[in-house]
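Participant: The following block contains a protein sequence and its predicted model.
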Amino acid sequence: MERTGPIIVALDFDSRRAAEAVVDRLGDECRFYKVGLELLTAAGPDLVRRLAAQGHEVFLDLKLFEIPNSVAGAVRAAGALGASMVTVHSMGGTGIMAAAVAAARDFPRLRVLALTVVTSMTGTDLADIGIGNSAEEQVLRLAGLAEKAGCHGVIASPQEIAPLRGMLGPDSLIVTPGVTLPGESRGGHARPGTPRTAIAAGASYIVVGRSVTRAADPATALQRVRSAAGL
């Protein structure tokens, strides 16, 4: 399996300098990085261009939730930057997801992933906003909408991977944040899981952050994650 294989390292930093320092230290050990709203706001789009120009895959985690025209424009911008994946919020409905998929067609390498229920939320949180489903029920419902809209895959916690894989089949992407090493802090994730359980359940990619990026030796830490995932 090439370099990190199904492992995406989340560059959850508030400065370009800190993010690039980790990328430099990981070197050839990592090919896939996640850039989220914090880093994109702090560093701007040039960092995404640089990572893509260096041959890295970039998961641009924008969680787009806007009117369809605005979502389509943002997806085209992500494709022009060289991103490999971009996220749209499935709670916005099939209209924005279909608009995102249509906009991505001009960029053959760009995959549109639908965020289902963020990993910090529980059934209680869903009830607060008027949703009576459990977290798993809501994830599966939204994943079904995403599939109908033509999305390439979904974002969900480790705890929903197995039912999602059973529903979506072998070809859809399932990208899984909320992955922590055994004994580590949950880090704000209400529905976490370990690398091994996530991969065994059928995750296409697992996203890890502080376990690697805040380690004294990020390359060694990434190897620990790979070993913990059974890769």
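Facilitator: Cool, the structure landed.
Participant: Please make it C-alpha for all contacts and neighbour counts, starting now.
Facilitator: Will do.
Participant: Is the residue nearest the centre of the chain in a helix, a strand, or coil?
Facilitator: Most central in the chain under Cα atoms, centre = their mean is residue 175, positioned 5.3 Å from the mean C-alpha point. With DSSP: H, G, I helix; E, B strand; the rest coil as the basis, residue 175 sits in strand.
Participant: quick one: contacts for it?
Facilitator: Neighbour list for residue 175: 153, 154, 155, 156, 203, 204, 205, 206, 207 [criterion: Cα atoms under 8 Å, 6 or more residues apart in numbering].
Participant: I'd like the distance between it and residue 54.
Facilitator: 23 Å (Cα to Cα, to the nearest Å).
Participant: Check residue 156 too.
Facilitator: Residue 156 is 29 Å from residue 54, by Cα to Cα.
Participant: Between those two, tell me which one has more neighbours.
Facilitator: Each of residue 156 and residue 54 has its neighbours counted (other Cα atoms under 10 Å); residue 156 has more, 26 against 10.
Participant: Put this next to the first one:
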Amino acid sequence: MDQPFIVALDFASKQEVNEFLRPFSSTSLFVKVGMELYYQEGSTMIAELKEQGHRIFLDLKLHDIPNTVKQAMKGLARLGVDLVNVHAAGGTQMMQAALEGLELGTPSGARRPHCIAVTQLTSTSEQMLRDELWIARPMEETVLHYASLAKESGLDGVVCSAKEVPLIRERCGEQFLTVTPGIRFANDDKNDQVRVVTPYEARKLGASLIVVGRSITRAFDPYAAYERLQWEWNGGERR
């Protein structure tokens, strides 16, 4: 994917999305539509974003029995989005079923959406992993195992912290997508994220794509913040 930035449209309504996107009317973005927006506005929001020329990561993190995920992905594939995801914790049969559904639902002549698996959320800490989820393995080992399962299942990549990208690259290869949320400018608050890095750090670590939300969407001047994102990604050098 030639566009390394995904802007998270974490809004509750179409009106808020349109207001945010107004300064980007002449810019084609790669945007993320998550549960908050999709569950409020549905597929019509996807259609409108596509009409505006934006690429779409539909971030619904499916996690259910294999047949349910298969049928859900079959429907989502018809929307023409570019990227979808599941939880790796659903297991290999579920991830394989997700791909089957995408293949079945993708219109003839079109390319199926890329499918990636969430390893561990960037809001999950080592302590939470151990004390609440009862996973005794270290975070890096757990993430690497989930990434390996995703690759074995035929998926295109994973969602992970940028800090885990080098290990995943070593295990799963350079072509395996690493999509990294938890991106903040150096002077931003971390909010509910735990494992965070700056855009430039993410690039140095080898991230395929970075997902940026509040650093842009809550900025006083979102377009200027998007330009800053590009500037920081390039180590302070504009293209």
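Facilitator: Nice, thanks for sending it over. Owing to the predicted nature of the structure, the values given are computational and were not obtained by experimental measurement.
Participant: Tell me how they score on TM after superposing.
Facilitator: The pair, once superposed, lands on a TM-score of 0.94 when counted by TM-score structural alignment, normalised by the length of the first structure; 229 aligned residues with a Cα RMSD of 1.5 Å.
Participant: For the contacts of residue 175 of the first structure, which pairs are in contact in the second structure too?
Facilitator: Counting by both residues aligned by TM-score structural alignment, their matches' Cα atoms under 8 Å, the members of those that carry over to the second structure are 153, 154, 155, 156, 203, 204, 205, 206, 207.
Participant: Remind me which helix or strand the second one belongs to.
Facilitator: I take that to be residue 154 of the first structure. Counting by DSSP states H and E, the element that carries residue 154 of the first structure is strand 153-155.
Participant: just the fifth one next, same as before
Facilitator: Residue 203 of the first structure belongs to no helix or strand when elements are defined using DSSP H and E.
Participant: swap in the last one?
Facilitator: Counting by DSSP H and E, the element that carries residue 207 of the first structure is strand 205-208.
Participant: tell me the average deviation of that strand from the second structure after fitting.
Facilitator: Superposed on the second structure, strand 205-208 of the first structure shows a mean distance to its aligned partners of 0.4 Å (mean Cα distance after the TM-score superposition for the first structure).
Participant: re earlier: what residue of the second structure matches up with the residue nearest to the centre of the first structure?
Facilitator: Superposed on the second structure with TM-score structural alignment, residue 175 of the first structure falls opposite residue 179.
Participant: Would you mind measuring from that match to residue 129 of the second structure?
Facilitator: Distance from residue 179 of the second structure to residue 129 of the second structure, by Cα to Cα: 21 Å.
Participant: With residue 137 of the second structure instead?
Facilitator: 8 Å.
Participant: If you count surrounding residues, which of the two has more?
Facilitator: A count of neighbours by other Cα under 10 Å puts residue 129 above the other of residue 137 of the second structure and residue 129, at 17 against 12.
Participant: residues contacting the equivalent of the more buried one over in the first structure?
Facilitator: Under the alignment by TM-score structural alignment, residue 129 of the second structure pairs with residue 126 in the first structure. Counting by Cα under 8 Å, 6+ apart, residue 126 of the first structure touches 132, 133, 134, 135.
Participant: which SSE is residue 126 of the first structure in?
Facilitator: Secondary structure (DSSP H and E) places residue 126 of the first structure in helix 123-128.
Participant: buried stuff in that helix?
Facilitator: Judged by neighbour count using 16 or more other Cα atoms under 10 Å, the buried positions of helix 123-128 of the first structure are residue 126.
Participant: Where does the helix or strand following that helix end up in the second structure?
Facilitator: Under the assignment DSSP H and E, the closest C-terminal helix or strand after helix 123-128 of the first structure is helix 135-149. Under TM-score structural alignment, helix 135-149 of the first structure corresponds to residues 139-153 of the second structure.
Participant: Where does the top strand by length along the second structure end up in the first structure?
Facilitator: Taking DSSP state E as the criterion, the second structure has its longest strand at strand 55-62. Aligned using TM-score structural alignment, strand 55-62 of the second structure spans residues 57-64 in the first structure.
Participant: after superposition, how close is the matching stretch to the second structure?
Facilitator: Looks like 0.5 Å for stretch 57-64 of the first structure (mean Cα distance after the TM-score superposition for the first structure).
Participant: which residues does residue 96 of the first structure contact?
Facilitator: Neighbours of residue 96 of the first structure in contact, by Cα under 8 Å, 6+ apart: 65, 66, 67, 68, 71, 72, 88.
Participant: Can I get the buried part of those residues as one ChimeraX selection?
Facilitator: Here is the ChimeraX command that selects the buried residues among the contacts of residue 96 of the first structure (16+ other Cα under 10 Å):
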select :65,68,71,72,88
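Participant: Of the contacts of residue 96 of the first structure, which is the nearest to residue 24 of the first structure?
Facilitator: Distance to residue 24 of the first structure across the contacts of residue 96 of the first structure (Cα to Cα) is lowest for residue 88, with 29.2 Å.
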